[in-house]
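# Predicted structure and sequence below. I'll ask about it afterward.
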Amino acid sequence: MPARLIDRYDHVPVTKENLDWAELVTLDLSQYEQPGGKQELVKQLEHAVRHVGFFYVKNFNISQDEIDRQFALGREFYALPLEEKLKYHSVADLDRGEYNGYRPAGHRDLGNGIKDNVQVYNIPKFDGHHQRQQPPILRDHIEEIEAFSRKCHTEVVEKLLRLFAILLELPDEDQLVRDHQYDVKGEDHLRYMHYAARGAEVNKQVAGMYVPGHTDLGTVTLLFRQPVAALQILNSEGDWKWVRPQDGTITINTCDALTALTGGLIKSSIHRVHVPPPDQAHVDRLGVLYFARPNNHIVLHPIQNSPLLNRLGLTKNVFTELGQHLTTEEWVKVRQTQQQRRNREAKISTKGEFSYGSKDLEIIPGLEAKVYN
């Protein structure tokens, strides 16, 4: 039986509000293959990853039509009846750190008795180690989804990994690529993410937050442009700034595993999801993201053969200082287990400060997740 035809995806208009936008560098990946192009891109990248952890890329060889097809597939999935989506949800899986599949809104308490408004559907990378049943609307288009997932990796992630290798002065610019091979077992995944609009009174009770300030746990996160303004970053001056949805770009943020591998040189970006501005506050927000992580067997120690890290004395990280030698697989499991806790004691002050129960933020003994108020 042929796959059902899917209507095109139409993005909503951008906000007309005068927001305090972050000033972020844009890397033009069309320079990548040009003589001296990678070195020039590294110069642009260095300040961003050492001080902010956010930047844009453009000219990345994935068409807007391909991107909009993924938004359309996400839209179709979230339009399914809840009982159909719940067939792909397991509380027991989430409790033990298995995050692929569906997570309904309301799984966690955001604070003050208000539950979260976020639905998530994660599709693991197609490395042969993550066989999962998919809903028919996605299963019927699974080859297209796989092609998109692989392009995220080869056209964006691998190019960035080579730029990071040059920044770190590694003897082989493919060293980090070998630690992030698509067809080797790993926790990379594609995500469709849906934030439901809420009323003003509920938004007030949670200090205008959809998701409080946090860092991601992997190497880099790719956020494909969507026009509902909500993402904010904490800049190096300690101010929250809105991230502008720029045409023809992907927003990239660097994450915890990359920080660990670089001894803290590359900043794990701090970001949060705020209630959209008034002219978009009534609009649901759909996101398409790709999360890249080191392969599961990689031990998250600072890279030993980086002349730059050795010159700067960046030979330790938060794991090694605790005597821990976590592989990516172990790190993802303990961090995801912490992230999926219900946080029933969470409180939010009128100033937007989040507080939690005594064990809510513990990842491993001696290491707690940080929530940035």
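Structure's in. What do you need?

# When you work out contacts or count neighbours from here on, use the C-alpha atoms and nothing else.
Fine.

# contacting residues around the nearest residue to D279 once chain neighbours are set aside?
Nearest in space to D279, with sequence neighbours left out and distances taken as CA to CA, 6 or more residues apart in numbering, is T15 at 6.4 Å. For T15, the contact set (CA atoms under 8 Å, 6 or more residues apart in numbering) comprises 227-229, 277, 279-280.

# quick one: buried residues of stretch 93-107?
Using 16 or more other CA atoms under 10 Å as the test for burial, stretch 93-107 gives 94-95, 97-105, 107.

# could you redo the contacts of T15 as CSV and give each row distance to Q339, neighbour count and secondary structure?
Shown next, in CSV, are these (distance: CA to CA, whole Å; neighbours: other CA atoms under 10 Å; DSSP: H, G, I helix; E, B strand; the rest coil):
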residue, distance to Q339, neighbour count, secondary structure
P227, 27, 19, coil
V228, 25, 24, coil
A229, 24, 22, coil
P277, 27, 16, coil
D279, 31, 13, coil
Q280, 28, 21, coil
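
# Which member of these is positioned nearest A257?
Looking at those and their distance to A257, the nearest is A229, at 27.0 Å (CA to CA).

# Included below, for side-by-side comparison, is a second structure:
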Amino acid sequence: MSASAIEPVSFTLYSKDFDRFAQALGASFQRYGFAVISDHDLAQARIDAAIADAKAFFALPEETKRQYAGVKGGSRGYIPFGIETAKGADHYDLKEFWHVGRDLPPGHPFRATMADNIWPAEIPSFHHNVGWLYGALDSLGVRVLKAIATYLELGRDFFDPTVKDGNSVLRLLHYPPIPKDATGVRAGAHGDINTITLLLGAEEGGLELLDRNGDWLPINPPPGCVVCNIGDMLERLTNHVLPSTIHRVVNPPPERRGVPRYSTPFFLHFASDYLIKTLPSCVTAENPDRYPEPITADAFLQQRLREIKLA
């Protein structure tokens, strides 16, 4: 696996020297649209348990897995191989996945746009373990946003109300072994739709970002790291001060083609009714407002889901 192009920022700084953490993280985001966080405080044994349950689900027979497909346009449950297609791509991505969303209480106004979760009965511990992972990454994401807010000089808690009960999704991804005659790639070049994405390190390499100079840079951090990137919603809110960088998952070299790849991106979203309106502090004479017409987070999401064939 090739080395990672981005120097990790230790999460131990969050409590020891928050301003230094915010500046290091923010500078990486502004330069690459990506940052790598080392020494996170998520329990590795619990992460391993959730990923083991994901692997157990993907090993089930196809007809069993498909019982859990088709929930609200793929926003929950199983999304089979051969569905998701990167915007503008000619061929679908070589992957299958499972979506977990936020549990909302009865009568919550966002239930109109956010479906209830479903859980595979064949894996008894799946709900407990994967539900924990959703909550752990959601909490970590809110802390990352506090650093981003500080970097943007917005006030540390600026994003807290914007993502409360947000339409965030945990995706459990399985990229099967690649046959010699495969058409397409594991994940075509794309930008993420959401606010920020948090990705636990994958066992297999392949993640690359498109740098501003036109080079594809590998992102293969050491174990115990979280890769975090800016999504299109935050790029829009910050008027591209923080860029949403195009990235992809390339197919492995011949000697690794028979090895599956698993990864777990957490797509942290704004609340469905949050109005994405350009931050005044991110508008200057050199960087005029690119988005004079605001849009709600849900309207933006639905527009983009149609483009990638998930709605």
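Everything's here; your move. Just so we're clear, the structure is a prediction, and the values are computed from it rather than from any experiment.

# sec struct for the residue nearest to D279 of structure 1, please.
Secondary structure for T15 of structure 1, judged by DSSP: H, G, I helix; E, B strand; the rest coil, is coil.

# how close does it get to E40 of structure 1?
Between T15 of structure 1 and E40 of structure 1 the computed distance is 33 Å (CA to CA, to the nearest Å).

# now the helices for the stretch 251-373 of structure 1?
Per DSSP state H, counting those that start in this stretch, the stretch 251-373 of structure 1 carries helices over the ranges 256-261, 307-312, 328-339.

# Using JSON lines, lay out the ones you listed together with distance to H153 of structure 1.
Output for these, formatted as JSON lines (distance: least, CA to CA, whole Å):
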{"stretch": "helix 256-261", "distance to H153 of structure 1": "16"}
{"stretch": "helix 307-312", "distance to H153 of structure 1": "26"}
{"stretch": "helix 328-339", "distance to H153 of structure 1": "18"}
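
# Mind checking those helices for the one nearest to E201 of structure 1?
Per CA to CA, nearest to E201 of structure 1 of the helices of the stretch 251-373 of structure 1: helix 328-339, 26.2 Å.

# same for the biggest helix by length in structure 2, what does it pack against?
Identified as the longest helix of structure 2 according to DSSP state H is helix 126-151. Other helices and strands packing on helix 126-151 of structure 2, by 3 or more CA pairs under 8 Å, 6 or more residues apart in numbering; DSSP states H and E, are helix 18-32, helix 44-58, helix 160-163, strand 196-200, strand 261-268.

# Next SSE downstream of the second one?
It stands for helix 44-58 of structure 2. Counting by DSSP states H and E, the next helix or strand C-terminal to helix 44-58 of structure 2 is helix 62-65.

# Tell me which residues touch W98 of structure 2, please.
So W98 of structure 2 contacts 76-79, 171-173 (CA under 8 Å, 6+ apart).

# repeat that with 6 Å
The contact partners of W98 of structure 2, by CA atoms under 6 Å, 6 or more residues apart in numbering, come to 77-78, 171-172.

# Alignment lookup: it to structure 1.
With TM-score structural alignment as the criterion, W98 of structure 2 lines up with Y121 in structure 1.

# matching residues in structure 1 for stretch 29-42 of structure 2?
Mapped onto structure 1 using TM-score structural alignment, stretch 29-42 of structure 2 spans residues 49-62.

# Only the buried residues of that stretch, if you could.
49-60.

# what's in contact with it?
Residues outside stretch 49-62 of structure 1 that contact it (CA under 6 Å, 6+ apart): 24-30, 235-236, 249-254, 266-269.

# And that stretch, how far out from the chain middle?
Its chain's average C-alpha position is 13 Å from that of stretch 49-62 of structure 1, according to CA atoms, centre = their mean, to the nearest Å.

# still on that earlier bit, of all the helices and strands packed on helix 126-151 of structure 2, which lies closest to A182 of structure 2?
It's strand 261-268; of these, that one is closest to A182 of structure 2 (CA to CA) at 15.6 Å.

# picking that back up, just the closest of the contacts of W98 of structure 2 to K146 of structure 2, please.
Checking the contacts of W98 of structure 2 against K146 of structure 2 with CA to CA, the nearest one is R171 at 23.2 Å.

# Can you name the next helix or strand after the strand or helix carrying the closest one?
Assessed by DSSP H and E, R171 of structure 2 sits inside strand 169-175. Per DSSP H and E, strand 169-175 of structure 2 leads on to strand 187-190 as the next helix or strand towards the C-terminus.

# Now do that next one: which range of structure 1 does it align onto?
Strand 187-190 of structure 2 maps onto residues 211-214 of structure 1, going by TM-score structural alignment.

# superposed on structure 2, where does the matching stretch end up, distance-wise?
Following the fit onto structure 2, the mean deviation recorded for stretch 211-214 of structure 1 is 1.4 Å by mean CA distance after the TM-score superposition for structure 1.

# Would you mind listing the buried residues in that stretch?
211-214.

# Tabulate those (JSON lines), appending distance to E201 of structure 1.
Formatted as JSON lines, the buried residues of stretch 211-214 of structure 1 follow (distance: CA to CA, whole Å):
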{"residue": "V211", "distance to E201 of structure 1": "17"}
{"residue": "P212", "distance to E201 of structure 1": "18"}
{"residue": "G213", "distance to E201 of structure 1": "21"}
{"residue": "H214", "distance to E201 of structure 1": "24"}
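
# Identify the farthest-apart pair in the residues you listed.
Distances among the buried residues of stretch 211-214 of structure 1 were taken as CA to CA; the most separated pair is V211 and H214, at 8.3 Å.
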